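[1] this is a predicted model, with the sequence first.
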Amino acid sequence: MTIKNRFLTSYIGGIIIASVSILSILCIVFYVTTGSVPTPKILYKTFTKQRSLSPEEELAYVELRNIAKHDPDKLLVQDTQKKMQQIEEKSLEVIIRHEEEIVYYSEGLVEKSLVVHFPMFDTNNIETKGTIDNAGGLYRYIKFDFYYSDKSKGSVLVLKKENSFLEFLTKWGIIIIFFILLVSIAAMLFLNQLLHKTIINPLENLGQTMSEIKEGDLMIKAPTMPANTAREVHELTANFESMRSALLVSIQEQRNLEKNRKDLIASISHDLKTPITTIIGYVEGLQEGVAETPEKREKYLNTIHSKSLALNRLIEELFLYSKFDAEAVHFDFERIQLAKFLTHIVEEFQLYNREVQLELNVVEDVYVHIDRMQMNRAVTNLIENSMKFKKPTEPLCMILEVEVVDDLVEIVIKDNGQGISELQLPYVFDHFYRGEEARTSTTGGSGLGLAIVKQIVEKHDGHVKIQSKLNYGTTVTIILGKA
């Protein structure tokens, strides 16, 4: 069943259940209190029995009752009938009965109907009020039963024609029912149209959009919803649009990963092919006896050794990067004094690279939560990167300093090296990115060094930024939280 039909069924079912429930409760209450089934006529009669008399009715009734009590035969004479005509001028009706015969009734009443519907004779006059049907017209009455002088039964009734709801329904009921049904159907059609406009149509349009996206057209946007569309449909459309945007981002990321994969294959192929080709060439040279002198053989072996070391470093970086990328590296964080940590790194480099001027500026009381080994790797990668791209015409000078800004600690590494062009600067932390200037056999890295640095720093809930200008050196800043 469609949503539209479900809503329509719910509307109709709700109306029917509510109506039947209310009527059932009213009928049960009426039956318990009165002991009779509540038909419309019984309901009306019960209502009129409890209504009080109007002053005109009460006066006319009292006058006729007094006559019936003291001189009942007088009701049959002409003079008394004139009195009745005076009563009738007050929009009242009068009936006088003698035994089973109607001896007097007001003009407009139907005698046959009066005989049929005349109330029962009640000597004690317990039931004096009620409703009588006369040729389809309803009258409420007040009755007094008595005996004539000859002991024959007599009754006098004062009637008031009711412009009652029941009579109104009798005459106009079919039209009213038809009108109510017409209004109900119109209201249901209006609600159905409103439902269709605010819920069904937007959902159908959204479904059409989903079908087009299923076919691969992710650029199509969700349809614009009218202002009166249901809030839930607006939320569904917004969520769908968010999903579509996220899917586009995911696809773009997948394309970037695919491009990175291709770049990786191209880079690795290049970096592996060059040293392997060199190694093969020198090994073949040794096998064929090209290196005739001990000096030449020593040169060949040194070249083979250096290329093998380069290959090993490349494989290690690839393995490390893959572990970082798969989040397979465990980080053991500890609270460390930054001055001692950086001092150890600087002393280690100065021990093996005396030609590099490395200056350290750091205060003693700065602490951070870091993984000692991994952060050592990150700082070492940055220093080695500076050494790879130093200027050939002047010695490399580096400064390591620590700055504290509020709750953040900045580890700043400056050098006077070759610098990085503005075109390359936004991409240096991307996976496998290397500038063309870097792709040499002497300085060309794997393109993973800075990417690994970024991954390590981000695992410490920090971030890294770089500033550089070609031929004017580079500044890299690692920003961490203060411990």
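    Done, it's in.
[2] for the rest of this, base every contact and every neighbour count on C-alpha atoms.
    OK.
[3] ok, Leu181 to Glu58 distance?
    Computed as C-alpha to C-alpha, to the nearest Å, the Leu181 to Glu58 distance reads 42 Å.
[4] what segments of the stretch 301-450 of the chain are helices?
    For the stretch 301-450 of the chain, the helices defined by DSSP state H, counting those that start in this stretch cover 338-352, 372-388, 449-459.
[5] so which of those is nearest Val115?
    helix 449-459 (105.6 Å; C-alpha to C-alpha).
[6] the closest one - contacts with which helices or strands?
    Contact here means 3 or more C-alpha pairs under 8 Å, 6 or more residues apart in numbering; DSSP states H and E; on that basis helix 449-459 packs against helix 294-325, helix 372-388, strand 463-468.
[7] the second one - contacts with which helices or strands?
    So that's helix 372-388. Counting contacts by 3+ C-alpha pairs under 8 Å, 6+ apart, helix 372-388 packs against helix 338-352, strand 408-415, helix 449-459.
[8] residues of the second one that come out buried?
    Using 16 or more other C-alpha atoms under 10 Å as the burial criterion, the residues of strand 408-415 that qualify are Val409, Glu410, Ile411, Val412, Ile413, Lys414, Asp415.
[9] packing partners for that strand?
    Against strand 408-415 (3+ C-alpha pairs under 8 Å, 6+ apart) you get helix 372-388, strand 397-405, strand 474-481.
[10] want to compare, so here's the second one:
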Amino acid sequence: MKPRGMKLLIKVFLAFLLTSLLIVGGLALLGHSLSPEKSLSPVIENNAVNYFQSLGAKIQNEDDIRRIYKDLQLHVRREGFEQLADSQGLPSFATTEKMDKDFSNKLSLGKTNGFYFAEVKGVTPRTVWFISYDEIPRAWLFPFLWVASFIFFIMAISFLTIRWMMSPIKVVVEGVNKISEGNLKYRIKTNHRGEFGLIADSFNNMADGLEKMIVAKEQLLRDVSHELRSPLTRVGVAVDLLADEKMKASIKDDLSKMEELIHQILESYRLKEGAKSLKKSNVNLSELISNVASDYEESMKVHLNLPEEASLHMDAMQMERVLRNLIENSMKYAKPSEPNELTISLQKDCDHWVLKLKDQGIGISEKDLTHIFEPFYRADTARSPGKSGFGLGLAIARAVIEAHEGTITVTSKMNVGSEFTIRLPK
């Protein structure tokens, strides 16, 4: 699929080309209307007449006619030597008279039977000069080749110029994509001035404001989360003094959920620091996956397709967290009336290990697919009774994978299932 910027570039270039052709065509029509092609230029006419008369003066016999053809590739039909012209298959005088285009008062000009012809009018003995279509000298074609080359050169320069003029659009589109991917530190750099320079400056100002707003919001959420820990601890101590065991258990459960939410919020921000937040060591990913999957054997059927050895330098605890989150999501959103099955595969792909987890659950709607990795986002199906959560699990999973310089994506069909794909550099 072609990039949108390239499509726009082609459209603009074609519009430019069409406009140029219309202008050239309009000028040609205007020139034709002002100076219709009904007569030759006097200079060309006189030079041609003198040239043909000088050649005709050299003809005394058939050998002279053959010599002219040998030197100039010009055939000749001349009164007194018509038998030679007939043997060469040249059109007759009567034929050339019919095909005269009436461009000139001094010359008969036209084409017939595969020949171009010219004759000086009113000259005796009558002489018509012919040149075959196939015998036009190559040198006569060179001007057309030069014209074609020049036109192609102009088109190439025009295309490159338009491409250069439109290059800022590509830069702006790239900037928008970077910001939409969450890279709030990205700024447009361009040497263009004028309107595109203003667009770049406006974009950068927008990105500055957006980054400050998001950072301020995250800092507030982080600070609030930190501050909530102490009150929650005190509430937990106070709850232990309650006499009503049922109420105590209910409050303890709510406090546990709040503490887990705070922990996930703080962990998601810690992982935003990237690789610096990881505690890496050499890990056999196949073994890690097998160990994690074994904990869920009683709840679901897990099919494993793993190599014996898949050594990676990674944070084992964080990767285990990702795996558990994805497996538990598969369990949570399984079809109620069908056996819950999950297939986990790991294989090499060029410079990456590709980990896939494919379930047969209720699936994710198309409108939710682009948002499920966003913090606190929960799809409509997740809001149904019995499916609790804070909407941070997949956001943390993505943060972990990106901290390992990898990617995580998902494809899904409603009532068919979902497939999460993780790519990790070897």
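    Okay, I see it. All values reported here derive from a predicted model rather than from experimental measurement.
[11] any idea what the TM-score is?
    Aligned and superposed, the two chains score 0.45 in TM-score terms (TM-score structural alignment, normalised by the length of structure 2); 226 aligned residues with a C-alpha RMSD of 3.8 Å.
[12] adding mean neighbour count and distance to Leu157 of structure 1, write the helices and strands packed on helix 449-459 of structure 1 out as TSV.
    Below are those laid out as TSV (neighbours: other C-alpha atoms under 10 Å; distance: least, C-alpha to C-alpha, whole Å):
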stretch	mean neighbour count	distance to Leu157 of structure 1
helix 294-325	15	106
helix 372-388	17	113
strand 463-468	17	105
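[13] so which of those gets nearest Leu64 of structure 1?
    Once those are compared by C-alpha to C-alpha, strand 463-468 is nearest, at 109.8 Å.
[14] out of the helices and strands packed on helix 449-459 of structure 1, flag the one nearest Leu23 of structure 1.
    Of all these, helix 294-325 sits nearest to Leu23 of structure 1, with 72.0 Å by C-alpha to C-alpha.
[15] want to throw the helices and strands packed on helix 449-459 of structure 1 into TSV with distance to Lys160 of structure 1?
    Formatted as TSV, those follow (distance: least, C-alpha to C-alpha, whole Å):
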stretch	distance to Lys160 of structure 1
helix 294-325	99
helix 372-388	107
strand 463-468	97
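[16] got the contact list for the residue nearest to Arg222 of structure 2 when sequence neighbours are not counted?
    Ranked by C-alpha to C-alpha, 6 or more residues apart in numbering and with sequence neighbours excluded, the top spatial neighbour of Arg222 of structure 2 is Leu266, at 6.4 Å. By C-alpha atoms under 8 Å, 6 or more residues apart in numbering, Leu266 of structure 2 lies in contact with Arg222, Ser225, His226.
[17] secondary structure element holding Leu266 of structure 2?
    For Leu266 of structure 2, the host element (DSSP states H and E) is helix 245-271.
[18] also Val283 of structure 1?
    helix 231-287.
[19] what is that helix packed up against?
    Using 3+ C-alpha pairs under 8 Å, 6+ apart: helix 231-287 of structure 1 touches helix 201-214, helix 294-325.
[20] tell me which of those helices approaches Gln193 of structure 1 most closely.
    That would be helix 201-214 among those, by C-alpha to C-alpha, at 10.1 Å.
[21] run through the neighbouring helices and strands of that closest one.
    helix 231-287.
[22] specify the angle between the helix it packs on and helix 294-325 in degrees.
    Orientation of helix 231-287 of structure 1 against helix 294-325 (axes from the mean of the first three to the mean of the last three C-alpha atoms, to 10 degrees) gives an angle of 170 degrees.
[23] got the angle for helix 231-287 of structure 1 vs helix 201-214?
    Going by the same axes, to 10 degrees, helix 231-287 of structure 1 makes 10 degrees with helix 201-214.
[24] residues in contact with the closest residue to Val379 of structure 1 other than its chain neighbours?
    Sequence neighbours aside, Val453 is the residue nearest to Val379 of structure 1 in space, at 7.8 Å (criterion: C-alpha to C-alpha, 6+ apart). Applying C-alpha under 8 Å, 6+ apart, we find Val453 of structure 1 in contact with Arg377, Ala378, Val379, Asn381, Leu382.
[25] closest to His270 of structure 1 among the residues you listed?
    Asn381 (21.8 Å).
[26] give me the number of residues near the nearest residue to that closest one once chain neighbours are set aside?
    Here the nearest residue to Asn381 of structure 1 in space, its sequence neighbours aside, is Gly449; by C-alpha to C-alpha, 6+ apart that works out to 6.1 Å. The burial count assigned to Gly449 of structure 1 is 24, neighbours taken as other C-alpha atoms under 10 Å.
[27] can you tell me how far Gly449 of structure 1 is from Asp371 of structure 1?
    Gly449 of structure 1 is 18 Å from Asp371 of structure 1, by C-alpha to C-alpha.
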